[in-house]
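S.K.: Pasting the sequence and the predicted model now:
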Amino acid sequence: MPSYTYTADSEDYIYIADLGPSPSVFFNGKYEPIYRYAVWNDTKTKILEYSDDLQFLRDKYGTDKQVKVLTYKSFMEEQTSQETDTDQST
């Protein structure tokens, strides 16, 4: 995991992406976790940290500024909602 030193006077906006329930995947002969939350900011185009503990991430990165938590639909959910969409104008 890349290291990131957070400072309270940093002008970076911190985002926490909620990627949905965190299953594990079998990869290279072992189960690897897929963490539910990923922290990133708008000045560094990389993930700063992963975790399943949202409160820990909010405490760590959001003590002196607003933290934006973004929720994403899974690809399969998005496909299903498009298939059932009856509004043809979109």
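M.R.: Everything's here; your move. Being a predicted model, the structure only gives us computed values, none of them experimental.
S.K.: Every contact and neighbour count from this point should use C-alpha atoms.
M.R.: Noted.
S.K.: how near is S81 to A17?
M.R.: Using Cα to Cα, to the nearest Å, one obtains 21 Å as the distance from S81 to A17.
S.K.: okay, these two: which has more neighbours?
M.R.: Higher neighbour count among S81 and A17: A17, with 19 against 10, using other Cα atoms under 10 Å.
S.K.: hold the first one in mind and look at this next one:
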Amino acid sequence: MTADIRAVLRDALADVLHKDIGELNDDTRLFAELGLDSTGVIELIMELEDAIDVRIDPETVTADVFETVASLVGYLEAHVVHQSAG
């Protein structure tokens, strides 16, 4: 599932940031390296919700979730597994 989520994340980031993202590494920093900003976070959440059919409550998301690719993928995997089980 990680590879699928990573591919969806790459596509969503490309749409939100309006640029080619290329390969993402676990330690790629979303703000510092890719240029994601607070408005982009909101757009990214909406893109991801549509793409992987998950609902993300903004109240449960901390800045740490958007630190790196690995932290965001981990958060998404936990929510996708949790929602599909519930």
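M.R.: Cool, the structure landed. Computed from a predicted structure; not experimentally measured.
S.K.: overall similarity of the pair, as a TM-score.
M.R.: Here the superposed chains carry a TM-score of 0.27, computed using TM-score structural alignment, normalised by the length of the second structure; 44 aligned residues with a Cα RMSD of 4.1 Å.
S.K.: can you map out the helices along the second structure?
M.R.: 2-17, 38-52, 69-85 (DSSP state H).
S.K.: counting contacts, what elements does the last one pack onto?
M.R.: Counting contacts by 3 or more Cα pairs under 8 Å, 6 or more residues apart in numbering; DSSP states H and E, the secondary-structure elements packed against helix 69-85 of the second structure are helix 2-17.
S.K.: Which strands or helices does the helix it packs on pack on?
M.R.: Under the contact definition 3+ Cα pairs under 8 Å, 6+ apart, helix 2-17 of the second structure sits against helix 38-52, helix 69-85.
S.K.: Report the inter-axis angle for the first one versus helix 2-17.
M.R.: Our comparison of helix 38-52 of the second structure with helix 2-17, counting by axes from the mean of the first three to the mean of the last three Cα atoms, to 10 degrees, yields an angle of 130 degrees.
S.K.: which parts of helix 38-52 of the second structure are buried?
M.R.: For helix 38-52 of the second structure, burial by neighbour count (16 or more other Cα atoms under 10 Å) applies to 40-41, 43-48.
S.K.: can I get these in CSV with distance to L72 of the second structure?
M.R.: Shown next, in CSV, are the buried residues of helix 38-52 of the second structure (distance: Cα to Cα, whole Å):
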residue, distance to L72 of the second structure
G40, 14
V41, 11
E43, 14
L44, 11
I45, 11
M46, 14
E47, 14
L48, 11
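S.K.: From those, pick the one nearest A14 of the second structure.
M.R.: A14 of the second structure has its nearest neighbour among those in L44, at 9.7 Å by Cα to Cα.
S.K.: The closest one and A12 touch, don't they?
M.R.: Yes: counting by Cα atoms under 8 Å, L44 of the second structure touches A12, with 6.3 Å between them.
S.K.: returning to what we had before: quick one: which of the helices and strands packed on helix 2-17 of the second structure is nearest I5 of the second structure?
M.R.: Comparing those by Cα to Cα, helix 69-85 comes nearest, at 6.6 Å.
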